[in-house]
Every structure is written in C-alpha cells, then in structure tokens.
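In: Predicted coordinates and the sequence they were generated for:
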Amino acid sequence: MSPSRNDPTAASPRAGAVVTVILASLSMLGPFTIDTVFPAFARIGEQFGADSTAMQQVTSLYMLAFAVMSVFHGPLSDALGRKPVMIAGLVGYVLASIGCALAPNLAVLLVMRTLQGTFAGAATIVSRVVVRDMFAGPQAHKMMSRIMMIFSIAPAIAPVAGGLLLQVGEWPIIFWATAIYGALAMVAVIVLLPETHPAAARSPLRVGAVLRSIGRVGRHPAMIRLALVTAFAMGGQFLYIAAAPIIVVDLFGLGEQDFWVLFVPIITGMLIGAWLSGRLADKVSRTRLVDAALLLAVGAGVLNVVLMLIHPHLPLAMVAPALLSCAIAVAFPVIQLEILDTFPDHRGAAASLGTLASLGFNALLAGVIAPLVTASLLTVALTAASFVLIGTVLWTMHRRAGRRT
C-alpha cells in the first residue's frame, strides 16, 4: 500500500517514527490521567472526608465528561483541521490539571476532573483520525497496533508513577505532573506533528453542518453495532482498571505502592495482543481476526470465573484478566479501523461517536457498576465475562447484518 497524498512520513522513516511516538503519547493521555491518581485515593479521601464510593466519582466524572465531549472533538477536527483541535484541547487540559492540584475540597476537585475529561478527548480521539488520514489498509492496521503497544504502557506505569510521586510530595504533585505531561504533548503537536486534514477536504464550520454530520453517522446501523461491540468487549477489561483501587486495596489487601500487581499482567496482555494484531494485519482478514479474538476473550472470561471459584487469590487472580486483555488488544485496532472506514468523508465524527458508547459505558462502570460488583473477585469475574459475552454476540449480529447488506 503506497502512502496517501497527505502522508508526511513518506519522505523519512525517522519522521514516521516521530509521528508514531507523538500519536501514541496523545493516546496515552486518557489512561494516564485516570490511573496516575489511583494510589492517592486513600490520602485524598482522608483529607476531604470521602469514602471509597465518593472517590470513585473522581474517575467517573472525568470519564463522563470525556464521553460527552467526544461527540464534538472529531466533527470539529473535520471542520477546523486536526492540529487546532488537539492544541486547544491540550491547553484546556493543562489548566484543568492545575485546577485539580489547587483544589481545596472534593467538590472543586470533581469540577476540575470534569474539565480534565472535557478537554482530554480532543488529543486522544483526534490522534486516531490522524492515523487513518495518513495510512490505509494493512499499513493503517499496523500503525494503529504500534500506537496501541506504546499506549498500553500507560495504565501500567501510571499508578506506579503515582505511587512514586507520593513518596516525593502530597497528592497534588500528581496533578502537577499531568499538567507538565499535557504541556510537553502540546509543544510536540505544535512543533513536530503535521496537519493531515487539508483545508480543501474540510467540512463547513457551521452548527447545522456539524450536527448533521453527527446525526448522519450516529444513526447508521453499522455505527451503532460497532460502538456497542467496543463498549461491552472493552468493558470486560476496563472493569479491572476502573475498580483498581477497590481490587488492589480491599480485595487483594495491598497498599498504594502495589498497583503494579494488577496493572502489569493486564498491560503485558495488551502489549502482546497489539503486537499480534499488527503481525497478522496482512495475513488474516479483519473480520476473521476479530472473530478469533473475541472467541479467545470469551474463553478467558469463562476461565476467570472457574479460577475464582477454585482459588480466588493471587497469582491466579490475574491469569485470565491478562489473557482477556490480550484478546481485546488484538481486536481493538481492527474495530477502530472498521468504524473509520465506514465513513471516509466524516472520519472525525466517526471517531467521536465510535468512542462515545465505550466512554459512556466506562464512566458508568467506574461510578456505578464497579462499587456494586466488587464484593469479591468472583463477582468481578462474572461481570467481566458477561460483558465480553454480550460484546461477542453483538459482533456476530454485526457480521450477519453485513452479509445481508
């Protein structure tokens, strides 16, 4: 596959590597913002007089705002270009991070976290569209997989980094660190990242045009099916991430420096899965690859339930979640490309709406479902397996609908 006419990496492999690292760093912003603060939950709760359920809202409100605003970031990038939207989002993210660091009480912290989520999606979501602007076919699949491999490191190092920062200072230091991260990402976008959506290809910047674009994409049956597949399949894995403070501290009985016990196996599975997805990009068709990945995910979910019935303790407690993460990482780049390729003239809107369902569901997981299903490791395993099974059924329905069409 030859590079597209907008591919600024065609002249230099080194330039391509730089763009890959920048896009991966932008993709890491979301999970890094979620997971870095986990080790500080106990300290924040103690200072502000908040219990574990109230502290879950620190994650839930961030993700809810991320989900709601994700509807608009992509369509705005279709009209304004990719770089202006990412830069504006990063400016807002840095300011919101500083607001979190200076929060005098839980109410202000929750408002600032909501603003963090409002702006963070601009960089995270639009960076996926940039990949498809620049590459096509198996090359786009390989690039998305490479980015996911780098992105996968974020949930593993973020809580570890948060724990290390707590050894240096109190919990606000974590938000100062995320502000610095956002500022560095903004400089990289301004200086090093090319604009991949030329003015001639942009849609009109009118409220009516943006809303029509969102409506056209959002009503499409294929979009609805693929968005729900992503939400439920990813939900089986994300449940462990959203409930990490409860699982690590309450169910595993560990401390604020021990989040690696949960995240390292999950992220190792994601790295392996993303690597496999890229390796198989030009050897196996997209649909067959997702078929096999989701079948493996269902098997991992069932194995998880069985192991938690037999021996609900470490290290067995993390065997099946690692396998589940591997399977989801194989499927995720493919499903994202399926969504973008369904709407080649409205990729920004497709990226936004394709993300909305999973983000909204993840916010529900963090704020409502996680506290309800974390009574034991078995209830967590049963819930995760149910989500993956629903996602697989939805994918099967999508495949059958595609054949009929």
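Out: Yes, it's here.

In: When you work out contacts or count neighbours from here on, use the C-alpha atoms and nothing else.
Out: Noted.

In: what comes up buried for the host helix or strand of V302?
Out: In this assignment (DSSP states H and E), V302 forms part of helix 286-310. Using 16 or more other CA atoms under 10 Å as the test for burial, helix 286-310 gives 286, 289-291, 293-308.

In: Likewise for stretch 202-220?
Out: By 16+ other CA under 10 Å, the buried positions in stretch 202-220 come out as R202, S203, V210, S213, I214, V217, G218.

In: do stretch 397-405 as well
Out: Across stretch 397-405, burial judged by 16+ other CA under 10 Å covers H398, R399.

In: same deal with stretch 39-59?
Out: Neighbour-count burial for stretch 39-59 flags 39-42, 44-45, 50, 53, 55-59 (criterion: 16+ other CA under 10 Å).

In: Tell me the span between the first and last residue of it.
Out: One end of stretch 39-59 to the other measures 13 Å (CA to CA, to the nearest Å).

In: From the chain's centroid, how far away is that stretch?
Out: 23 Å (CA atoms, centre = their mean, to the nearest Å).

In: what does that stretch contact?
Out: With contacts defined as CA atoms under 8 Å, 6 or more residues apart in numbering, stretch 39-59 is touched by 34, 105-106, 109-110, 113, 159, 162-163, 166, 171, 242, 245-246, 256-257, 259, 363, 366-367, 371.

In: Next up, a structure to set beside the first:
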Amino acid sequence: MRATGFLSFYDRFATAPMLVLITREEHVSLDNAVQLVTVYVLLYALGQPVWGLLSDRLGRLRVLRLALVGALVGSAASVAAPGFAALLAARAVTGLFVGSLFPSMLTIVGDSYDGAARAREISSLQTFTALGTTVATLAAGALAVWWDWRVVFAVTAVGAAVFLVLLRRVRLPDGGGTRRDIRSAFTAWPLWTYGLGVLEGAILLGILTYIVPALERDGVSTELAGVLGATYGVGIIGGACLAKRTVARVGRTVMIAIGSATLFVAFLLASLSQSVVPLTVTAVLIGTSNAFLHSSLQGWATDVAPTARATTVSVFVCSAFLGSAAATGVTAGLTRHGYGPVFAATCVATVMLAVLAVGSHAAWSRRRTG
C-alpha cells in the first residue's frame, strides 16, 4: 500500500524535471511541453469524484486494480508514443488512472484502522508519497539525461505491473454487509471539509509553487533551486515521523493547530526575506506542516461520512487540487515585482484557516462523542 503511494506521487512529479529535454527531442516549444503537466493534473483532479463513487459502488480492490491497469497502459503508451500528440494523450490517460491510487490508499486506511492507529498509518503513507515526490524531483531529470526520458515513464509501468501481481494475494472486506449511502458524502460536515480542502490546498500546495521561482529570483541556479525546493519532501518525512509519535497523545484537533502554526511561521519567514536560507527553511516547514495539518484533514475526511468514505476522500482530494489551481491563478499576476506580498497575504490566510479548521474540528468532535 505504501509503495503504491510512492508510485503515484513519483509519476505525478516526474514529468516537470524533463520538460526542457522533451522540448528538444520532440521539437516543440516549452509552452507546448508544459501541456504534458497540465493535462495530467487536470485529468488527475477531475477523475477524483468519479473514482470515489466507483469505489463505494464496486469495491476498493476492483477500482484499485482498474487504476493500476490504466496506469500500466498509460505509462506503456507514454514510452511507445511516436510523437508529441500521442505522448500528450498518453499522459492524460495516465493522470486519470494514477489519480485514483492515493485516494484508494486513504480509503483503505480508513476502512482498516481507527483513531490514533489510522493517523499513524496516514503518516506512514505520507512518508512514502514524500519519498516518491523527492525521488521524482531529483532523479527524473538525471535519468532522462543519462538514458532516455522514456525510462522515467517505464518505471511507472513496471511498478504498476508488479503491484497488480501482488494484489492477486490481497483480500479486503470490500463492503460486505456495510451499507453504502453516497448521499451522506454531500451533507453539511463533508461539504465543510471540502471547503477547508480548497482553502488548505490554496495555501499549502498552491503557494508552495513559488518557493523555487523565488529562489531563482534571488540568483540561485535552476538546478540548486530545485534541490532546495525538494527539501519540502524532507520536511514531510521528518514531520510524518514526529506526527506518528504525537497524534496519540494530543489528538487530531491539536495536530491541526500545530500544523497551522507551523505553516504560519513558514510563510512569515518567506514574507520577511526571499533569500536562500529563509526560503529553504520555509520549504522544510511547509513539508512538516503537511505531515500535521494535511494528514489530519485527510484523516477527518475518512471519518466524516463512513458510509461513503471513498467518495468523501476523493472529493476532498479534488478540493485541495482545485484550491491549489485557484491560488496560483489568482496570485500569478502579483509576483511580477517579487514574492514577498504573496507570502505575507498567505500568512493572513493561514490564520483564517487555523481558526476555521481547529474550531470546526473541535465542534465536530464534541458532537460526535456527545
């Protein structure tokens, strides 16, 4: 399960480091090459609610196997693509199917664990997704230069094939005897978590996009800026190890508060100075916040509508993606004269997120136990 999480984030972040090389070999402009990432992320996000509905209707393992088959076919087609148009179509298909993998893992964790054990498993899963992100960020470009960019996509195809074989031995209680009520995923509390997902995705994932460009604006080379930006993954890994030890002692509401406070400090540092050290520390702290805040909100999404867990988790993930896209779209024009004002505004938004998330989760917990 954790290795599947690794594979999904490896494939999601593997294309961007190879874009310049692909432009040369496929004889397309960089603007066209960027579409490889755009269509992938678009299909990745839009497919989330569909996969959730299918998982609640058909069962977890069926959807997981279907997603791995699609990832295998899409990645193999990416390797064999005879031209850029075919590659673009193959990456779109791959994004659609890979998009099901991580929500499926979260749903299975929600079905299989409760309380602090669930939080620890989500943290472990996050550790492996962070490793996938880091490996893709650091190694995909190197593999493409040393061998061929097609090798990077072949890794996903091989991984999907291996996991399909391993899944033949796996048995899950795919909802036998469990009542499914898809409508419960669209009641008041789930809708509230989706709204928080949009806001958190905007802050944590959307504004994170500006760390590497801000480093480059400060005079750091593109290669070094990418390495320093990848310390975000180091923050997730370290934060996940710390979160696993903390959650049983303090509970999810306090975890959300810790993650929000960490995120506030991260963007406060970035707003005060956009030089190498503050921005690198910011990247690490955003990763640490991800391990506390994002994993806690994801855990809440697995709890808030148990009879439609897969649908709820998938819509929450989609909400975070939509928030990320909205944040970059709204703030892109504000960065022409520097990134400080954007980071400062994000500090204010983080305070709002903290008040809303901590307060509402505390209220939900009281209502649930009461």
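Out: Perfect, thanks for sending it. What you see is a predicted model; the values in this text were computed from it and never measured.

In: TM-score them against each other, please.
Out: The TM-score (TM-score structural alignment, normalised by the length of structure 2) is 0.86; 365 aligned residues with a CA RMSD of 2.9 Å.

In: Just the buried subset of the contacts of stretch 39-59 of structure 1, please.
Out: If you count burial by 16+ other CA under 10 Å, the buried members of the contacts of stretch 39-59 of structure 1 come out as 34, 106, 109-110, 113, 159, 162-163, 166, 171, 242, 245-246, 256-257, 259, 363, 366-367, 371.

In: Now check structure 2 for the residue matching A177 of structure 1.
Out: For A177 of structure 1, the aligned position in structure 2 is V155, judged by TM-score structural alignment.

In: buried ones in the helix or strand where its match lies?
Out: Element membership of V155 of structure 2 [criterion: DSSP H and E] is helix 149-167. Neighbour-count burial for helix 149-167 of structure 2, with 16+ other CA under 10 Å as criterion, is recorded at 149-157, 159-161, 163-164.

In: average offset between the following helix or strand past the helix holding V302 of structure 1 and structure 2?
Out: Next helix or strand after helix 286-310 of structure 1 toward the C-terminus (DSSP H and E): helix 319-342. Compared with structure 2 after fitting, helix 319-342 of structure 1 deviates on average by 1.6 Å (mean CA distance after the TM-score superposition for structure 1).

In: ok, back up a step: can you tell me which of the buried residues of stretch 39-59 of structure 1 are in helices?
Out: Mapping the buried residues of stretch 39-59 of structure 1 onto helices (DSSP state H) picks out F41, A42, I44, G45, T53, M55, Q56, Q57, V58, T59.

In: what span of structure 1 lines up against the longest helix along structure 2?
Out: Longest helix in structure 2, counting residues (DSSP H): helix 115-146. Aligning helix 115-146 of structure 2 against structure 1 (TM-score structural alignment) gives residues 137-168.

In: can you give me the end-to-end distance of that stretch?
Out: 47 Å.

In: Would you mark the buried spots in it?
Out: By 16+ other CA under 10 Å, the buried positions in stretch 137-168 of structure 1 come out as 138-163, 165-166.

In: Disregarding flanking residues, what is the spatial nearest neighbour of I390 of structure 1?
Out: Once flanking residues are discounted, I390 of structure 1 sits nearest to F232: 6.4 Å by CA to CA, 6 or more residues apart in numbering.

In: For the aligned partner of the one you found in structure 2, give me its contacts.
Out: In structure 2, F232 of structure 1 lines up with L199, judged by TM-score structural alignment. Neighbour list for L199 of structure 2: A320, G323, L353 [criterion: CA under 8 Å, 6+ apart].

In: Done for today, thanks.
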